[in-house]
Structure formats: structure tokens, C-alpha cells
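# Got a predicted model here, sequence first, then my questions.
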Amino acid sequence: MIRILLIAILISAFSQSQAQKWVKPNTASTQYPKTVDRPKLVVGFVVDQMRWDYLYRFYDRYSKGGFKRLINEGFSAENTFIPYTPTQTAPGHASIYTGSVPALNGIIANSWYDPMVGRDMYCVEDKSQKTVGSTSNAGLMSPKNLQVNTITDELRIATNFQSKVISISMKDRGSILPGGHSANGAYWHDGMSGNWITSTHYMDKLPTWVNEYNALKEGDRFFSKDWNTLYPIETYLNSDSNDVVYEGRFKDESGSSFPHATKQYIGKNNEMIKSLPYGNTMTIDFAKLAVEKEGLGKDDITDFLAISCSSTDYIGHQFGPNSIEIEDTYLRLDRDLEELFNYLDKTVGKGNYLFFISADHGVAHAPEFLAKNKIPAERFTSRSLYRGLDTLMQQKFQLKKAIITVTNDQVIFDHEVIENSKLDFTTVKNTAINYLKKQKSVSNAIDLTNLQNTTLPTELKTRLANGYNPKLSGDIQIINHAAWYNSSSPSGIGHGGWYNYDSHIPLVFLGWNVKPGKTSKQYYMTDITATLATMLRIQMPNGCIGTPITEITQ
């Protein structure tokens, strides 16, 4: 009995000792956040065809509240690049918002030859849909071809689809791909009617506020202004001459110089608004209206507004990056940005929204501009490469129509024709590659199925691999010389290559939880979504291969 009593006393003493060592936390005083800390609104702002150097080239002429506010109050990743080729609008928007690359997301170009259907495929085409807001076919679109999801999709998932996502662009692909698969609304401009329209993928009828805006015919109001320079033309010292032969011309104009008469388009050519800086203004005006009417950023559930300004691309293609037209376009966009920031400060609250600006691609200089300044550059046409290859196939192998097309700097063979000929496909490809390497415009030609064994700089090999989708891409990749531009026109300019003028893009974050600063570390377009996911504390999109920009997220 005494032994039992002693054991009980020892157990009791041990228990009291342990109780003194372990103290139950006071859950009432423990600081657990009631909700995840996120901004009220995220605004993604993509400027189509914006070269990185535009941030600084026109810096002295920018207002304090536009691009200068971005640079001085935001965080800039100064060396941000596109990690794939070709550098085009659709892959750019897709990669920014998925954190993925064409090899994974399926958007390998603006359009491509699809061997499964035996024809060209437009990046966002979907003939199972119908146009909403117009009688045209401009709404037969959806994100169906995008094989992964987006940061906007992940935000919707993270909030049990309570977050609202609205995407806006003059271009269908500039709206649809950022909005992702589950956007509440994606709107783009219909050149036939002049309306902002959408697709039955999103809704069966336009909201009242969109119909009311369309009824205003704002495009005609902008056309009535004509287009002259914002400031005296003699102050545009960062640009080429006012009228040069390698700049494109508007219809019915005898030259490319200012002023540009636009009143002629009123009620006749709604598509032309895209080729004027007013297209950017109209896009941003419509986006501000969406914030108001859709109640974006009005509660504690984070919303997302994706804006893509497309007029910069149309104007850049026509006049080139050294034109007075481009300088004037960015000075006007600077004012539009200032108005957007002021509006967001007032409606959502300064510090309550997270803003980022980037670009889908850059642009080359006009070859003639470089040549007159003694820098090597020329024009060529892929059509001439196609004809030469076709002739070679007939003479060397007696093969007719062995090559379907040369597109996106890739050669696409008709595999069935070659298979039926009993020829060795590797021999045929190598013959074509050897021919291409001898052409004046070509720096190199690569068998895409044997890329890993090709001697190339690691960076270029990676970009080619990231752009190669085995179900959609061609057989041979053509790498053109730097500053050589594929064009059948004697004027205008474009993009698509891996070189820095096409692949070095701006990336600046501003607002919620962003401290001013810069980094010279190399980052990629795919890192934008990874950074957003980290800041918002949500899952990265399912195809994301990017890494967070730690200078921002830490």
C-alpha cells in the first residue's frame, strides 16, 4: 500500500513539473491574420512593341506622374528578356500571364501551320464561339489554344472565383490570353463596327455599361482631332527626319510626315483608330470605366485588370522606332499613364493596388535607317527562301510540293510526300539546311529535332528549345543575321527574332508592397507571373517555369 502511494506521489510531482515546462498558448492573443494580405487590385499593363530603352530614351520629356513615376517610385528589373523565339504578340502575352513558354503553353506564334488540321491556325480562333456586340466574325475567339492556365485563373481559383478578372485590348489576342480561361470579361475592338466586343466564351450579351460606351462612338471623336505632334515638331530631337522613304504612309497621304489627316475616317474606317495614339487613350479610358462599372478593387477580395495597349505596335510597324510618330506616341502614352495612376489613386487608393508594366516584344530598327548610319542591315523575303528550297527539292530529289511553307522563320515539310517517296527524311533535311546556310540573309539553320547536339551559344539554344513545340513547330529553324528584316515591303519594320532589340523588354512594378529600386540581374518574361504569385500568396500557374524576382518579394 505504501509502495502504491509513493508511486502516485512521484507521478503527480512529475506531471506538475512537466506542466510548468509546457504552457498552452493563449490563442486569444496570438496574432493570426484574419485574411491573407493582398492588394485590392492588380493591374497588368502590357505595351505592345515597347523596347526597354523607351523608358530612358524619352525620359527627359516624360511628365512626373507617368513613366517617371514608374521609374522613380517603382522597382525596375532592368535586364528582363524574352526566353524564347519567335518574339511575337501572342506568345508574349501568353508567357507574361502563364509564366510559361511556347514549348509548354502551345502559343508558338500569332498564327502557325497546324498539321493536325492541315491549315494555318490563328492563336485565339475558336469557330465554336459567336461574336457578342457586333455582327462581324471578330468574336469567334477564345483561349482554347492556350494549353496551360494563367495567373488570372489562379487568382480566381485562390478566392473560390470571388475575384473579378477583366481584360482589355484593341487586339483580341492582347485581351484573351491575359484574361485566361476563366475571366469575367475580355473585351477587344472590332474594326468593322467600332465597338468593344467579346465572345460567347465569356457572356451571351454585353453589359449595359459597354453598350452605353459603344453608343458614344468615341473613335469618331478622336478621328476629328487629326494627328499632329503634341509639342512643336522641332523639339523632337530623339527621332529621325519627319519624312523618309522607309516609313509607311497612311492611305491617301503622299508622304509620311506630320500632320496626319484623320477626319476622313469618321464613320468610314473604324479600324484606323488602332494605328493612332488615340487607340491607347481609348483603351485606357475604357479600362477606367471598367474599374468603375465592375467595382474593381472595391472590397478585400483582390481583383485583376489586364490592359494591353496595341496602338504602339501598329504605329511602330508602320513608321519604325526612330520616327517622330513613335516619340509622339510615347509622350502621349505618358500622359495617359499619369491619368490612369491618378484615377487609381483616387478610386482604389494609393498603395492599395499593385501595378506592373512590361511588353510582349520589342522591335528592330529599319534596315535603311541603320544602313545610312553605316551599320550593317538589309531586307529580305522568306518567300525567296521558299522558292529556292522548292526548286532544290525538285532538282535534287524530284520532290514536288515537299515544303508546305516557310513561316515564323521555320521550314515545314510535307512529311507524307517525303514518306511516300521512300527518301530518308534526315538526308532531305540536311540538304535543305546546307542550302539555307549559304544564303546571304541566314546566319545559321538548325534541325529542331536535333537541337541538343547543335553547337550554339547556350542562351540561344535555350530560347530555341523554349519556342519549340513538337506538335506545332516546324522542322528547320532559320536564324537570320542581326538587323536583317524579313519583309516584302520597302517600308515599315517588325520583330520576331531573338536579338536584344526584339527580346529586351521593360519590367517595372509599382504600388502595393513595392519599394523603389532597380536590379541589373538578368530576369525573364516568365518571372513576372512567378513574382505575382509569390506576392499574392497564391499558386503559380500550372505551366509556370519562372522564378520570383527576390529583390521585390523579400
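Looks like it arrived, so ask away.

# Please count neighbours and contacts with C-alpha atoms only from this point.
Fine.

# Buried residues of the helix or strand Asn211 falls within, list them for me.
Assigned by DSSP states H and E, Asn211 falls within helix 208-215. Buried residues in helix 208-215, counted by 16 or more other CA atoms under 10 Å: Val210, Asn214.

# alright, now check it against this:
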Amino acid sequence: MKKFTLSFLLVASAIVSAFAQFTEDKPKLVVGIIVDQMKYDYISRYWDNFGEDGFKKLVDEGYFVRNGQYNYAPTVTGPGHASVYSGTSPAYHSIVNNHFYDREKGKSVYCVDDDRYTTVGADTKNGKKSPYRLAVTNLSDELKWASNFRSKVYTVSIKDRSAVLPAGHRADGAYWLDDKTGNWISSSFYMENLPEWIEKMNNAKKRPIDQYLKSTWELSLPADRYTASTEDSTAYESLFPGKSEPTFPYDIKKGVAADRVRAKSGRKYDIIKGTPYGNTVVTEMAINILDNEGLGQDNFTDLLGVSYSSTDYAGHAYGPQSMEVEDMYIKLDGEIATLIKSLDEKVGEGNYVIFLTADHAGAQNAGFMRDRMNFEAVNIKSKEDTKVIDAYLSEKFGEGKYVASNYSGQLYLDRNLIAEKKLDLEEVQAATAEAFMTMPQYAAAILGKDLERNEYTLGYKGLIYNGFNPRYSPDVYGVLKSHNVDYGKGGTTHFSPYRYDTHVPIMFYGWKIESGYTHAPHTITEIAPTICSFLNMNYPSGCYSDPIIIPLEDED
């Protein structure tokens, strides 16, 4: 009996030892960094102006996927964050756009709005959010399950959707900036009250964000160092509040005083989002989460999702050719260096893994394309196109407002009207496609019915197919010609299935990642299964992508 007991204990000890070794052979912390509207070529274009400890460290010491692509359209923030963390496309996770027409509700809805919940951290409505529209599990969810809920998951961004969608359904905290109070807020979906340390930050007499409102955005380097950009003032940029020209420096305090729109709505802190300080407050909050929540301090891998969104605001306002965007990335390079240094100090070098990508890239300014590239590009207005389509359908099927919603060619028909008139939906879709093609700004029009019954794999049809969800997607896709944008004359936007909107950086750094790069094609939906393979756990439920094969250091 004693021999049996001893043998049993030895075997049990060996099993426990082997299990401990297996479970410990993984990073203590995953840090997911998403840079909003980051084009792939920003790394090479701005390389000479970066420091040694930010983007250069990630490239030189990490693994750089140089041909990283979005494999669906439309390319916008909500679907981007959902896809990176779930490892699948809108066809499966159902976040088809930031805002989209809900046929059941008969109105446009926002991807993370949820009136069942309340704001935590401020007396505003900005926290009534949840991930309930995310129809699959994501990396954060799978991490929770794999650890029997002992892993911690936190996300932070100045945008609500950029915090909510990566956080998944069981996060310990998802935080975003309230543009009315300057507070960090959350939703009652996650918690009843903010942690005491966040309450203390929000209620402090001298908050950093209030100091930033009184600051000035100045160039990081002498103006002649910005060789990747145009001259400082061009016709392709929007104006900062209180400015008559889009030129440095930008006095934020004067901007607040001059901004009547934000003053009327009480959203004075919103102006911070369009300056580098929007990224700074995210870095500060991420480090505070590390400090106060003890991330990466045990054998249960934690996750910290960090989304930098001020880059998107700058791109929309000034365009990718501007000095403002270049300076935004020079300053972001410093933020990333600060975050890496903090991770080394608090978690330990080699104990964490970072992945960095973008939620989409961005188009060039249409005016810039016309004037300086001799390329025929136009700025369209969806409202004008809708009038053309409604008139065409009225002439064919009788008077009526057939278009329920249309943005940048994503058109939803009023199916109730079609039913009342006893029309065939596919016939009306086909006529709508005909109407699109009467307008020269469109390259193609694709019927929702065709996307339901056919499978497309190549070109923009393949990307639109991957983004098509029968319940939530449009009836007809009008595909704009290259560099035609549904946007104003200043700055730029993103939305299309073209390469300038889909090509993004994908980087892995830390833990056992060996330095290197690949030009092989990979998609952003391969990031989540790659991290899952590092952590020896299941892939998210809708993930049909394989992990990227990344060289790891030999343990011996």
C-alpha cells in the first residue's frame, strides 16, 4: 500500500510539474495595440524621424508582416477592431459598419450602443454601450475561458467602440474618454462602479487632460525634417477651430474658445482627440491599468488592449500627405516607446508579447490626387446619389422613397415599401444597381442576393463578400472608383476595398519572438489565432484563419 501511494504521488507530482511547465511556457501579458487609420507605408515614410525605442524597436527586434491586409470591406473602425480580436470578418461577427441600418428597428444603429446599460464614471449618456452585437467570441473571451476566469482583461481608447469590441463579453474593464467631462468612463455592462483609483484620477484637481486643453501642439522637429509631407498649408486640409490656415502651431486653448459647435453640445474635451494629446492620455491610462490592476504578475496570462485613435482624427482632418499626420506619428512613436519601457519595468522584458496593427488604412485626398497626381478623383455626396437612385426607382416602379439608408454606396432598400407594392426584392436590387451605374463615379454595383448565393474570392468582390452578413448588410453595394470618396475637400477618409484602405502593418514583439519579416500575404484575421497558439488555447468561435508562422527562440 505504501509503495502504491508513493508511486501515485510520484506520478501525480510529475503530471503537475509537466502541467505547470506547459502553462508557464507562455507570455504573462498580451498587449494588443491598434493604431487607427495607420497606413502600411507610414513606417518607411517616417522612419528617419522615429526614435530608436518605438516603431524601430518593434521592426528591428520583432517580426514584421509587410504584406498585412484587410480581407473584407468596408474598412472602418468598428469592424476593424472586432475582426482583429475575433479572427474573423463581419460576415461572421456581424459588426458590419460603425453605423448601419437595422431592418428590424427601421433605423440606423451604432455598433456598440445599448440602452439597457448606463454610464459608469460620469453623468452623461456616453457609457450606454455593450458588445452584444458581436456575434462570436474573441481573443479576450477565449482567454477568460482558458484560465477559468483568472486572467484579467482590460482595454482603453478615446473611442468607445475601440475599447468595447476588443474587450469581448467578460472583460474586467473597458474604458474610454468622456468628451463632456474629460473623465475615463465605462458601462454598467462591465461594472457598477469605477475602481477607486480611476475615481481618484477623475476627481483630481489637477488632471493632465485639463493641462492639455491649455497646451499647444507644436512640431517635434524643425520643419525641414518633414520631407515625407507637403508644405505646411495646403488646400487639402481642414481648419482647426480658431485658425484661418492649417499651419503649426495649434493653440488648443484658443481652439476650445473658438469652437462654438463643441461648446453648444458641451463636448469641449472632444478637441483633444484630434491632437497628439489624445494618444498621450491613452498611454497614461494604459500604464495606470498596469500599475493598479497588477497585470502580468502571475502564471495566468492577462490582456491589455490599447487603441490609439488620434491618428484617425488627424487623417480625417489633414490627410496622409500633411505635416500634421507625420508629426502625429512622430509623437506616437514616443508614446509606444514609453509604453514598452513601462512594460519592461513592470512586467519584465521577455514576459509579454505585443501585437500591433491598424483597424484600417486610408485614402489619399481626392483634390491632391487631381492636382498633383493628374488622377481623376471626385468627392461625392451620398445624399445626392440617393436622390438619383430614388428617382430612377420611382420611374420604374412608381412613386416612393425606396432608399432607407445610403452611405458611400452601401444602400439599404425600404423592404416594407417593396412588400406593400408587391415587388420582387431582387428585381428592385437589380434596378438599384442599374441606377448606380448611371453615375460615372461608380465602378460596379453588387446585389445582396448575388452575395447570398455566390461565393467570391478575388478582387473587391471577394472583400465585399467577406464583409457581407445577410441579416445586417446592405441590399446593394455601389463600389466607388479608386480614390473617389464620400467626404469633404479637406482631409480624407477610408471605407473602400482598395489597397490604400486595406494594407496595414502587422507586428509581433517580445516574449520569444525572433526578429525577422515576411512579404508573404497575411490578413488581420490571422492575428487572433496566432496569439491563441502562443497561449495554447482555443481560437475564437468564428475564426477560420490559421496562425502566422512566426519564428520563436529555441528554448535550449
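In hand now; what should we look at? Just so you know, these numbers come straight off a predicted model, no measurement behind them.

# on contacts alone, who are the packing partners of the helix holding Asn211 of the first structure?
Packing partners of helix 208-215 of the first structure (3 or more CA pairs under 8 Å, 6 or more residues apart in numbering; DSSP states H and E): none among the helices and strands.

# Check which element follows that helix along the chain.
Beyond helix 208-215 of the first structure toward the C-terminal end (DSSP H and E), the next one is helix 218-223.

# who's in contact with that next one?
Helix 218-223 of the first structure has contacts (CA atoms under 8 Å, 6 or more residues apart in numbering) with Gly194, Thr262, Lys263, Gln264, Tyr265, Ile266, Gly267, Asn270, Ile273, Tyr278, Met282.

# Give me the neighbour count for the equivalent of the third one over in the second structure.
In the second structure, the position corresponding to Lys263 of the first structure is occupied by Lys253, as judged by TM-score structural alignment. Using other CA atoms under 10 Å, Lys253 of the second structure is surrounded by 16 other residues.

# Not counting sequence-adjacent ones, nearest residue to Lys253 of the second structure?
Among residues not flanking Lys253 of the second structure along the chain, Lys214 sits closest, at 4.6 Å (CA to CA, 6 or more residues apart in numbering).

# what's the neighbour count on the counterpart of Ser233 of the second structure in the first structure?
Aligned by TM-score structural alignment, Ser233 of the second structure pairs with Asp243 of the first structure. If you count neighbours by other CA under 10 Å, Asp243 of the first structure ends up with 16.

# do Val508 of the first structure as well
24.

# quick one: it is in a helix?
No. Assessed with DSSP: H, G, I helix; E, B strand; the rest coil, Val508 of the first structure is strand; it does not lie in a helix.

# Identify the residues contacting the equivalent of Ser215 of the second structure over in the first structure.
Under the alignment (TM-score structural alignment), Ser215 of the second structure maps onto Lys225 of the first structure. Lys225 of the first structure makes contacts with Thr262, Lys263, as judged by CA under 8 Å, 6+ apart.

# For Ala366 of the first structure, see how far away Lys225 of the first structure is.
Distance check for Lys225 of the first structure against Ala366 of the first structure: by CA to CA, to the nearest Å, it reads 29 Å.

# same deal with Ile324 of the first structure?
14 Å.

# Neighbour count: these two, which is higher?
Ala366 (27 against 22).

# With adjacent residues omitted, what lies nearest to the more buried one?
Ile493 (5.5 Å).
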